[in-house]
Structure formats: structure tokens, C-alpha cells
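Trainee: no FASTA, just this:
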């Protein structure tokens, strides 16, 4: 059968070979094929704790969806345990083992294997409820915390660690538990200040204030839907700030100039209060070794308070009351150790307690 020239594979290849030979004779080489830049790895977040975190721990689903809705899409919740439902799509991997005591996890060295299997960048830890129920001394629980932090840093020297002041507990079978939780929570901020480092900060997230065992749990211990919403709302600003800071770059890959985060801290104080409101103040301090060109703070007021006025910054408020405050043009640049302060007025429900707020901040390095 007669074949046309187009049906011969040799005739299809020869023009290409001839062109390449001509290019080589002229001292030219074909340009390499462009390749797409590798996608950045997602930030890996480990929810760590006991049944409040993992059985089913539906605050994780609420938190996941809120992070995604706010633009944090390149994240990966990790853990050796699978999701347990919760009625909404989310990344349900977690490390919330029902019934576990943090002291047992430390004593039996259970965490290193879990870290090796999941390689988190950030740990979100609500752990110690069973220890408090078992009347274990706060100092021993904190010693377990310290051991776990050391294991986290052995896994990842740049680990960022969010530690909760535990939600209240008031089960019918433990009359003393309510006070024990309050006593233990009071020790956590001092421990965190002593344990945190510039490279691996420890951030305390107040899950206790404004949480009611009567309305936010179904048994005096475990959160119901209302409790899940409150827990997620408290984690969100601290975790969002850690995500905004980004995963530390590999050596030789410093990232885009001017976009590297710089360390800063935020401190809240109540200036004055009255029926139905109060005046608050937040001080942002540059705790890094270099200057920053701007900062962003988040303020989550306790007990349903809402910021209604703000000065020395620009304000954006989310539906749940979380306020995002960015520096004004005149107070964003801070030398190492320098501070800037913004003030606000908040309205509060009639049932609110003393003024309180969870505050965090991130800094922006100047363009190189």
C-alpha cells in the first residue's frame, strides 16, 4: 500500500533533527523548557490534647472553616487520629486522645513518635483537663508541658506553640474541679513567659474567661455547639497571627523583601470602666533585633464586648467581635524595643465581667 510522506515517523523526526544540528553548528542551543516554581508546602497545624480536642472536638471544624473563609487556604491540620464527623467539611486530622493525661504523655514519651509522623509547624494545645480532674499538682502538669515543648523543638526548632488556659470544668462528680482549673490556669502565663523564645514562641490563649459550663458544655466538661464556637473564636486570632507570620524559610531562601515577619508582642490593659462599657489600651512592642515598618494587632474582647471607637490605628471588626487594628501612618515604624500604643472604647453586655481581651500582633520588616 502506498504511504504518503506524512505517515512516515522518520520524515516527521528528520526536520527536527536537522534544525537542532543547524543550531549546534551555529553555536546555539535550544532554550530550556520553562518549569513552574514549586508550590510552597502548607503550614502544618497539630491540634493537641484530650477528648476536648478530639472526641469529637468540633471546635476544630469551626476553626478550620473560619481560617479558610478568612483567606488561610494553604494550611494542613495534622495528627495521627482521623476526623470524627462534626457535620461540616473540614480537615479533621488531630492529636486529641480521649482520656489522656498530659503527665502520662510526658512520662511515657508518647509525643516524639506522633511529631515524627506528622511534622507540625504549629501546635495548638488544650491539654491537662484529665490531670486537673485527677488532682495532679499544677507544678507537675507544668513540668509535663515543659517536656512536651522540648520535644516539639527537637522535632522543629522553629515550632510555634499556642497553649490554652483550660476551659472551665464543673462535673457533678468533682466538686473541687472548678477551682482546680482556675488555680492551674493562673500558673500558665508565667510558665509561658519563662518557656517561650524568640525562635519558638509560646503564646497563651485564654479559653477560660467568658466560658460557661452551664451553657457551653453538655456535661460540665465537654463543649456543646456554643462552646465549640467560643473555643474556635479564641484560637482564631492567635493562630491566624502565627499563620500570617509564615513558616520560617529554608537557608538561602529568605522570601520577598519587605514581607518577612518581625517579632512583636501586644499587651492589653483596662484604663477605666463604667456600666455598659470600658476604655482599653493595647501596647505593641517590637521584640525583634531589627526595625519594623508596620504592625497589625488583633483584639478579641471577652464576654461579647465590641470595640466602638479606636484611635492611633485603623480598625476592622469581624462578625464575632474580633478586631484587627493596623498601625496609623505615624506609629508603624518601630526600632528594636520600641512601642506604640492605641486606645479604644468597647461596649459590653450587662452580664459581662471585668474588662479582658486576648491580644496578639505581627510586625512587618522594612523593604531591603
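Mentor: Thanks, I have it. The shown structure was predicted, so the numbers you read here are calculated from the model rather than taken from an experiment.
Trainee: CA atoms for contacts and neighbours, from now on please.
Mentor: Will do.
Trainee: OK, contacts around residue 219?
Mentor: The contact partners of residue 219, by CA atoms under 8 Å, 6 or more residues apart in numbering, come to 171, 213.
Trainee: Can you tell me the SS state at it?
Mentor: Under DSSP: H, G, I helix; E, B strand; the rest coil, residue 219 falls in the coil class.
Trainee: separation between it and residue 362?
Mentor: Using CA to CA, to the nearest Å, we find residue 219 at a distance of 38 Å from residue 362.
Trainee: what's the answer for residue 242, then?
Mentor: From residue 242 to residue 362 the distance is 8 Å (CA to CA).
Trainee: can you check residue 220 too?
Mentor: From residue 220 across to residue 362, the span is 36 Å (CA to CA).
Trainee: So if I had to pick from these two, which one is more boxed in?
Mentor: More neighbours surround residue 362 than the other of residue 220 and residue 362, with 25 against 20 (other CA atoms under 10 Å).
Trainee: Which elements pack onto the helix or strand the more buried one falls within?
Mentor: Using DSSP states H and E, residue 362 sits in strand 357-364. For strand 357-364, the elements it packs on are helix 225-245, strand 261-262, strand 264-274, strand 277-286, strand 294-301, judged by 3 or more CA pairs under 8 Å, 6 or more residues apart in numbering; DSSP states H and E.
Trainee: ok, and here's another one to check against it:
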């Protein structure tokens, strides 16, 4: 949902556009990766962004979650020196790798590892948005609900003034039948709504930018 596929804009792009128009100072998007996922090659080896001028640095991976990125976050923060991490993870973990409790433990480790490299890093976390599987798999749907509860508790437990944690509000109007192209991955509408969820929370909690305007192309 974050890395995006060849030919897409991604919600990262939508948020970048928004901040360019509303944030009062200079900013950079940083990270060790740049590629999109290419469905034709089944690998993250495409650079065919819908807008080739987008500064495309990130630390996202197709099929990767807390389980995969927690071991990478300390080095990424140390090398690229982000002030704010925007994190949307968990769906793939709950679907294939870890239950809600184990996933929440990985969140705690992720935060600890990020702070090990930057004790003042701020982290905004998006709750898991249930996908189409949750409509037909009640145990999976229950795990999503449970993880989001644990995520809220984890944010409350680990928040501290010098390294604030922010639980963003999920996009209230998000509809997987309207805002995704396959029941999971966002289309243009979904990209705007995820970007808006981050943008509104950043503005409300930390006075960064302004409220998000556009939700659709």
C-alpha cells in the first residue's frame, strides 16, 4: 500500500504535493529505497512513477511489514536522518506472519530501534485498514481489530516529549470497494485518503502543514 506499483502516484506522492503547498519551510523525503513494485516482473525493480519528478525515497516493500522492516529501521534512521517517520504497516503481518500480540511487540521493537539511532525522532502510525479478506475471514478481521487496539495502547505507552508518537486517525470514508483496485491496494481515491489521514493528523497534533483538501482526482 505504501511502495506502490509501476505507473502509480502512491499516497506518498499525494502527501508530498500537499506539503509542498501548505508547509511553511523546506523539507525532504528520505529513505534508502526508490523503486516501485512491478507486477510484470514480480519484484520491486520499477521506477515508472506516474510523475517522474517525485522525490521518491522511501523504506517500503511489497509484501513487507513490521516483521521485515523492524530489523532495517535503525540503519535507515541512522543513515538518512529523518525527523518524522510516517508508518503504515501491519496488514501483511497479520495476514501471513504474526498474530496481533506478536505484531504489537514488533511495533515496540521498531520504535526502540528507531530511537536508538535518533532519540528525538517523531513517529506517526496509521492503524491497519481492513482489506477484502476481512469481509470473509472473521478470525482475520478480529486480529485486525485486536492489533489496532494494541497499537493505540502501544502509542500511549511509548509516547514521550522528546520522541513523540502519534496514532493517526484512519480515513473515515475509506471504502475498499471504491478506494482500492483489488480490495487492498489504493487507487487514486485511496491514495488521497491515506495521504489525508496523515496530513490531518500531522496538522492537528504537531501543526505541520494544513488540513488535507483534495480526496479525489
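Mentor: Happy to help now that I have it. For clarity, every value in this text was computed on a predicted model and none was experimentally measured.
Trainee: follow-up on the earlier one: just how off-centre is the strand holding residue 362 of the first structure within its chain?
Mentor: The chain centroid and the centroid of strand 357-364 of the first structure are separated by 12 Å under CA atoms, centre = their mean, to the nearest Å.
Trainee: That strand aligns to what range in the second structure?
Mentor: Against the second structure, there is no aligned range for strand 357-364 of the first structure (TM-score structural alignment).
Trainee: ok, now stretch 267-276 of the first structure?
Mentor: Taking TM-score structural alignment, stretch 267-276 of the first structure hits no residues over in the second structure.
Trainee: just the helices in the second structure please.
Mentor: Under the criterion DSSP state H, the second structure carries helices at the ranges 11-22, 66-80, 91-92, 100-117, 133-136, 138-158, 176-179, 188-206.
Trainee: Quick check: which of these is nearest to residue 32 of the second structure?
Mentor: For residue 32 of the second structure, the closest of the helices of the second structure is helix 66-80, at 6.6 Å, according to CA to CA.
Trainee: in the closest one, what's buried?
Mentor: Buried residues in helix 66-80 of the second structure, defined by neighbour count with 16 or more other CA atoms under 10 Å: 66-67, 69-70, 73-74, 76-77.
Trainee: From the contact counts, what lies against that helix?
Mentor: On a contact count with 3+ CA pairs under 8 Å, 6+ apart, helix 66-80 of the second structure meets helix 100-117.
Trainee: ok, now with 10 Å
Mentor: Contacting helix 66-80 of the second structure under the criterion 3 or more CA pairs under 10 Å, 6 or more residues apart in numbering; DSSP states H and E are the following elements: strand 84-87, helix 91-92, helix 100-117.
Trainee: Nearest to residue 200 of the second structure, out of the ones you listed?
Mentor: Once those are compared by CA to CA, strand 84-87 is nearest, at 12.8 Å.
Trainee: Find the residues that touch each one of residue 242 and residue 362 of the first structure.
Mentor: residue 261 (CA atoms under 10 Å, 6 or more residues apart in numbering).
Trainee: Could you quantify the relative orientation of the strand holding residue 362 of the first structure and strand 277-286 as an angle?
Mentor: Angle, strand 357-364 of the first structure to strand 277-286, by axes from the mean of the first three to the mean of the last three CA atoms, to 10 degrees: 30 degrees.
Trainee: relative to strand 294-301, how tilted is strand 357-364 of the first structure?
Mentor: Going by the same axes, to 10 degrees, strand 357-364 of the first structure makes 170 degrees with strand 294-301.
Trainee: Buried residues, strand 357-364 of the first structure. List them.
Mentor: Going by neighbour count (16+ other CA under 10 Å), the buried part of strand 357-364 of the first structure is 357-364.
Trainee: What lines up with residue 95 of the second structure in the first structure?
Mentor: Aligned by TM-score structural alignment, residue 95 of the second structure pairs with residue 133 of the first structure.
Trainee: okay, now its match: neighbour count?
Mentor: Neighbours of residue 133 of the first structure using other CA under 10 Å come to 20.
Trainee: now swap in residue 279 of the first structure and tell me
Mentor: Other residues near residue 279 of the first structure come to 19 when the count uses other CA under 10 Å.
Trainee: Distance of it relative to residue 341 of the first structure?
Mentor: Where residue 341 of the first structure is concerned, residue 279 of the first structure sits at a distance of 13 Å (CA to CA).
Trainee: same check, this time on residue 141 of the first structure
Mentor: Counting by CA to CA, the separation of residue 141 of the first structure from residue 341 of the first structure is 35 Å.
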